[in-house]
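Undergrad: Just need the structure, nothing else, for what follows:
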Amino acid sequence: MSGRPRRRRSEMALTILVLNAGSSTLKFALFDRRDDHPVLRFKDMVAGAGTPALEALFARLAKEGIDATRLAGVGHRIVHGGTEFSGPVAVNDDVESRLNRLRALAPLHQPYGLDALRAVREAAPRVPQVACFDTAFHAKQPEIAARFALPGTYFARGYRRYGFHGLNYEHVVSALPNLTGTPLPSRLLIAHLGNGASLCAVHDGRSAATTMGYSTLDGLVMGTRPGALDPGVVLAIMKDDRLSPEQMEEILYRKSGLLALSGLTSDMRSLLESPKSEAKNAIAA
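TA: Below is the predicted model:
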């Protein structure tokens, strides 16, 4: 036994769990709500995804004296909200069904966020859940920034630049004045750098343009994704190698980027430590 005292039910009703579900880890943070302001209690991660990861998380919370079934609520980072969701939304069966239809637009991310939604519902069905979207920060971009130079019927059907990493950009915009002690600059360029990467131009606190577009493939070279790519290359490869859309998707999402350029790894830290010329060439890209 951990020896930690169990929290009273009234205290549990003020505790909020926030989840960021990925393909190999489940990051989480626990907040206590005090005077309507969230106060971070602790944050950590567990290995795995879906139900096994949630089970490990709930076991961890139990050791802290926290009953997951009595949380005030659970907030989820969901990568893609499409055109339907431009802000946080309470999750129900209809919302979950509509989010499920967006899996193909973010196959490295969307499935794991939805798995976490279901796992929480199964473990704590009465706890309310809220989905927050990486696409939401970019939802109010002007049409000229969101639209591709394609016939208008495609834009009407949702073929547009959505942008991603919006939760991080929104956090930077809200936190920067407090960190610097100065007002937010009218024009700001923010970089989100990780295995997935993008840039966002911010004007008066709002997204004006971003390097990611319809999917999480676009923009900067990433760990296993190519970034900006002439669509003619994709068409030619599919024709010449007689690839199915699924096979091409596998190449673009999982076999490109730094991994392809170096032939070694998708991890920038490992590339920086490597003396090999292939690593240096990948870094230079």
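Undergrad: contacts and neighbour counts: CA atoms only from here.
TA: OK.
Undergrad: the strands in the stretch 1-150 of the chain, which residues?
TA: With DSSP state E, counting those that start in this stretch, the ranges of strands along the stretch 1-150 of the chain come out as 15-21, 25-34, 37-47, 73-78, 89-90, 129-133.
Undergrad: what packs against the last one?
TA: The helices and strands touching strand 129-133, judged by 3 or more C-alpha pairs under 8 Å, 6 or more residues apart in numbering; DSSP states H and E, are strand 73-78, strand 89-90, helix 166-180.
Undergrad: Second chain to compare with the first, below:
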Amino acid sequence: MNILVINSGSSSLKYQLFKMPEKAPVCSGLVERIGIEGSFIKHNVYTNGNKHSIELAAFIASHGEGLKQVLALLSEGEFAVIASSNDIAAVGHRVVHGGEHFAGPTLITDEVKQQIKKLFSLAPLHNPVNYKCIEVAERTFTKAKQIAVFDTAFHQTIPEQAYRYAIPEWYYKEDSIRVYGFHGTSHKYVSEQAIKWLNKKDTKIISVHLGNGCSITAISNGKSVDTSMGFGPLSGLMMGTRSGDIDPSVIFHLMEHSGYTLEQLSTLLNKQSGLLGVGGSSDMRDIRKMADEGNQAAILALQLYAYRIKKFIGAYAAVLNGIDAVVFTAGVGENDSQMREAVCSGLEYLGLTLNTAANKTYAGELKEISNADSKVKILVIPTNEEYEIAHQCFDLLTVA
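TA: Predicted structure coming up:
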């Protein structure tokens, strides 16, 4: 069964084609830096154990434009892997916010699409993009089942004491205002890999997903019990363009004394803050380069970024009553050894001691980067949200 997975982030679009139930993809690719100067597409095809790649550099203004180019690569030219759109049995879509409506993979209907649209305001950088990609895929793969896999689903196990806000109950019962959590597909996948690696019955894991969007999750025996993102994917850690946690008094102040509208505040906190607002770029690679050149704003951005992660690790160690492993994953978590070192520095009291040599030589597979005598294991695990989405889609279709 051919299942195409589309994973659209705030500034990127990843895709993989699987011939399920095989775990190895037929092809994969990445559209990077969407809407940012220097955007490109990298397309990989895997045949007989060999990898063939092509990289196309061109400004890609939107996710819709990027997806159209990806679909052309799949079906046309030297790197085509399907004869026509009819070869695809299902398209699995990562959708960020499912509210309380969806706790598992869901066949996309007009009603489901309307629910996704209703949640645009709660995930303004993601749900509109996810919705657009669904519409493009529906027009392109007319014979395929369209399936949504929601980031929020994994966090449905968070207990009420963690997901409720300290506001009158009416707002929860009538407006469903609560913590939902995000990046659930990624946290689920890497925590399952960590549990297998630890090979123990009871596990306490802190999963640190660092990309353009960032979140951290406390996971007890395979279940999410707390997470940094909340009602929408704005709270918690500092991110590429999102502020993360901020005192609500700042918002009141800007409205009262500077005349900010709700739209201006949303734009400020979602699209103009984080690494971009403090350091001058939303891309960690740019920030790292500027910091290496002595740019003080970029240096401060790195310090703020690491400090927030460290605070949450301490808090979740308390929530879990101990830690077996801290897992770094996603673009920054997997590729920035300096950030991993900055986060782990000063956490020796929790039992984390980093092996700096192992940390610097990480090469893309599950790896322990802690010292042999470290009480808490420090792991780098490449996330594979695409396979996790394909696996959930396959189970949905075959069970049905």
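Undergrad: so of the helices and strands packed on strand 129-133 of structure 1, which one's packed in deepest?
TA: Among those, ranked by average contacts under mean count of other C-alpha atoms under 10 Å, first place goes to strand 73-78 (a mean of 22).
Undergrad: Now do that strand: which range of structure 2 does it align onto?
TA: With TM-score structural alignment applied, strand 73-78 of structure 1 matches the range 90-95 in structure 2.
Undergrad: what about that stretch, distance to the chain center?
TA: Remark: stretch 90-95 of structure 2 is offset 15 Å from the chain centroid, using C-alpha atoms, centre = their mean, to the nearest Å.
Undergrad: Need the contact partners of it.
TA: Applying C-alpha atoms under 8 Å, 6 or more residues apart in numbering, the contact partners of stretch 90-95 of structure 2 are 2-8, 126-127, 130-131, 134, 137, 144-151, 389-390, 393.
Undergrad: Kindly reformat the helices and strands packed on strand 129-133 of structure 1 as a markdown table containing distance to residue 59 of structure 1.
TA: Shown next, in a markdown table, are these (distance: least, C-alpha to C-alpha, whole Å):
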| stretch | distance to residue 59 of structure 1 |
| --- | --- |
| strand 73-78 | 16 |
| strand 89-90 | 25 |
| helix 166-180 | 28 |
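Undergrad: Of those, which is nearest residue 55 of structure 1?
TA: Shortest distance between residue 55 of structure 1 and these, using C-alpha to C-alpha, is found for strand 73-78: 14.8 Å.
Undergrad: average gap between the closest one and structure 2?
TA: Here strand 73-78 of structure 1, set against structure 2 after superposition, deviates by a mean of 0.5 Å using mean C-alpha distance after the TM-score superposition for structure 1.
Undergrad: In structure 1, what residue corresponds to residue 275 of structure 2?
TA: Counting by TM-score structural alignment, residue 275 of structure 2 lines up with residue 258 in structure 1.
Undergrad: Following the host helix or strand of its match in sequence, what is the next regular element?
TA: Take DSSP states H and E as the rule and residue 258 of structure 1 turns out to sit in helix 257-262. Downstream of helix 257-262 of structure 1, the first helix or strand assigned by DSSP H and E is helix 268-273.
Undergrad: residue range for that following helix in structure 2?
TA: The aligned range for helix 268-273 of structure 1 is 284-289, by TM-score structural alignment.
Undergrad: what comes up buried for that stretch?
TA: Buried residues in stretch 284-289 of structure 2, counted by 16 or more other C-alpha atoms under 10 Å: 284, 287, 288.
Undergrad: Closest one of those to residue 105 of structure 2?
TA: Nearest to residue 105 of structure 2 among these, counting by C-alpha to C-alpha, is residue 284 at 31.8 Å.
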